[in-house]
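Novice: no letters, just coordinates:
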């Protein structure tokens, strides 16, 4: 017996919706209208769609599924950062974060840190998500849905709100959900949707070597951040188990190839703990990155129950930074946002404490 596949509406590109309309005998321009309602206006239900006839909508509903993520909880940091807990249709939970940055000389920046998996299989020892284990990949509709549902929620307070930047740095390893992440990027970039520029989106990876090279070929415009965290294999093996599969020599070779293809610099993220901020480790990092097109982003480790890791003091961070600068390595420290609500780097989990 043939069972017709029900398509996730939020995961469809404009040309896919146009083709579906054609197959269903609906005027093809309805596909563009439908895409705008879903991706640009961030509607949550079919009933909010106004300029498509009820009969056409009924036909579309027979083939397509439109569901929003279940908004379970929101926390607001003293710095304005918002963390959202969403329940997916199968009952799984994810967290994502909205960070607002006000600027005097340019437009305000509204960055959403999205999740790409339920949990994470990589198991980095300093990360709360890794402690939760891996459940499943998110679909492109679920990835995009985080941006759309946050947009819908904030527009209740500010009708002109628009997400300007996306970082794929939430729960999960984006390059282990490669196809869905790349389609989500296309959806978010589409001029009839959120129209977020490719260069305003960044994928963070712990080092999935084959996908780094593939990303350079498939989408050289999107930004790349590599969670490096250590410059020696024996140390990185303990922090990031995937390093045993893709050790530093392979990872750095892939990074050089990425920059050769894209001509773009890579952000190398380094989580600093009280135990890894010695001068010799900074010197090893400088040697590893010598000649690489990129810069280092230092991230003092955020408190995560169960890891036992402590933050370094400011003097240690300054000394570490100075060693890199003296070696000619571009370096900056990440502006900390949302740590008081467990919304900062490495702090996202599947469950809110009060759930």
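Specialist: All right, it came through fine. Computed from a predicted model, the values in this text were never measured in an experiment.
Novice: from now on I want contacts and neighbour counts done on CA atoms only, so please keep to that.
Specialist: OK.
Novice: quick check: the nearest residue to residue 174 once chain neighbours are set aside vs residue 181, distance?
Specialist: Nearest non-adjacent residue to residue 174, counting by Cα to Cα, 6 or more residues apart in numbering: residue 116, 5.6 Å away. Going from residue 116 to residue 181 by Cα to Cα, to the nearest Å gives 7 Å.
Novice: these two: which has the busier surroundings?
Specialist: Legend: neighbour count by other Cα atoms under 10 Å for residue 116 and residue 181, higher for residue 116 (32 against 25).
Novice: quick check: the more buried one touching residue 178?
Specialist: No - in this structure, residue 116 is not within contact of residue 178 by Cα atoms under 8 Å, at 9.3 Å.
Novice: can you pull the contacts of the residue nearest to residue 174?
Specialist: By Cα atoms under 8 Å, 6 or more residues apart in numbering, the contact list for residue 116 reads 137-138, 143, 168, 170-174, 177, 181.
Novice: repeat the analysis, applying 6 Å as the threshold.
Specialist: Residue 116 makes contact with 138, 172, 174, according to Cα atoms under 6 Å, 6 or more residues apart in numbering.
Novice: before we go on, here's another structure to hold up against the first:
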């Protein structure tokens, strides 16, 4: 493990006086340049410099006139969220702790392919909120409560910084994007911060932005049903559902948003996403299912899951639970996970078991914890519950 304090000049908060171009869509940048008296095509030029070459200094954008460079330097900036710490795991996983406006901290994790090749697959798990408005019982991220939504610049800035981490000592003209896959699975529920998240994913897909394939950008939701229907209309990305239980009674306990949007409504929305009239859309969803010992991992649960998903084209990803301090659950045994997986595979589903990565730097699924000015009092309630438990044990 390598934990490194990072000095960042962005802490000087340049954005108070200047317009931050990071996170602006092509249309927004076009309007910005129009207001400067420039042609809209300047938007795509600047987008390429920012996202494809990682350039933040307008004077290095060589196809802009000297006059425009000077004007941009006066009124604009390109400022990602400030990196407070970065940690590199022994298995190649990288984690960044970002300070966002207001002083709160959020985390972002990059997981390289197991082969470790320089140009191999690199998947970035991006946060969408400071904390999380939901309170899934098995997730340490949710125990810190919720403060606010992230802005588009703070979301896309996570990807920008991750790409830049591979660009040290690389000449500008030789730079290329190294992050190959993005999953909106970090801190927060993406569909509760809908517009900034969709705008950021648009930049990920844009040929003048990061140019990622629509099959390599995935949004994961716990089941905000109305927004799932909106998503199908607004952008073409892969969809993952944090399911974790095959019946309403258990899911109400593990994923409380299920009380508002029960499984019947959630599966209907997932089917609508798969069978959307737009033929470009993905034809299956990924089902995420965390494996909790003696809670949701029995053969009966597996058969219930088969029945629940029988008419939904889906791939199932089983996630070994990653313990956190005072967690009320334990990880299912490897034998139990494989037995559960076999039932699903024998029923005709494609079922994979996620390999735990980055747990030595608390970067595994469900372990991301930032610094949140909790508006929900959930963090305080969680601490009180822990202390109450300790008192009971001492009696």
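Specialist: Cool, the structure landed. All values derive from a computational prediction rather than experimental measurement.
Novice: would you pull the TM-score for this pair?
Specialist: Overlay of the two chains. TM-score (TM-score structural alignment, normalised by the length of structure 1): 0.91; 348 aligned residues with a Cα RMSD of 2.4 Å.
Novice: quick revisit: so how far is residue 318 of structure 1 from the residue nearest to residue 174 of structure 1?
Specialist: 33 Å.
Novice: for the stretch 51-200 of structure 1, what spans make up the helices?
Specialist: Assigned helices in the stretch 51-200 of structure 1, in chain order: 54-61, 128-132, 140-154, 178-189 (criterion: DSSP state H, counting those that start in this stretch).
Novice: swap that for the stretch 201-350 of structure 2, sorry
Specialist: 225-234, 248-254, 263-274, 299-308, 334-346.
Novice: can you tell which of the helices of the stretch 51-200 of structure 1 is closest to residue 282 of structure 1?
Specialist: Closest to residue 282 of structure 1 of the helices of the stretch 51-200 of structure 1, according to Cα to Cα: helix 128-132, at 25.3 Å.
Novice: so stretch 125-132 of structure 2 matches what in structure 1?
Specialist: Matched against structure 1 by TM-score structural alignment, stretch 125-132 of structure 2 falls on residues 113-120.
Novice: ends of the matching stretch, how far apart?
Specialist: From start residue to end residue, stretch 113-120 of structure 1 stretches across 15 Å - Cα to Cα.
Novice: what's near enough to touch the counterpart of residue 292 of structure 1 in structure 2?
Specialist: Alignment note (TM-score structural alignment): residue 292 of structure 1 maps to residue 312 of structure 2. Contact analysis of residue 312 of structure 2 by Cα under 6 Å, 6+ apart lists residue 271.
Novice: before we move on, what about residue 188 of structure 1?
Specialist: 194, 196.
Novice: give the aligned equivalent of it in structure 2.
Specialist: Structural alignment (TM-score structural alignment) places residue 188 of structure 1 against residue 204 in structure 2.
Novice: do the same with residue 213 of structure 1
Specialist: Using TM-score structural alignment, residue 213 of structure 1 pairs with residue 229 in structure 2.
Novice: neighbours around that match, how many?
Specialist: 16.
Novice: with residue 244 of structure 1 instead?
Specialist: 13.
Novice: measure it to residue 103 of structure 1 for me?
Specialist: For residue 244 of structure 1 relative to residue 103 of structure 1 (Cα to Cα), the value is 42 Å.
Novice: aligned against structure 2, show me the partner of residue 202 of structure 1.
Specialist: Using TM-score structural alignment, residue 202 of structure 1 sits opposite residue 218 in structure 2.
Novice: list the contacts for that match?
Specialist: 183, 237-239.
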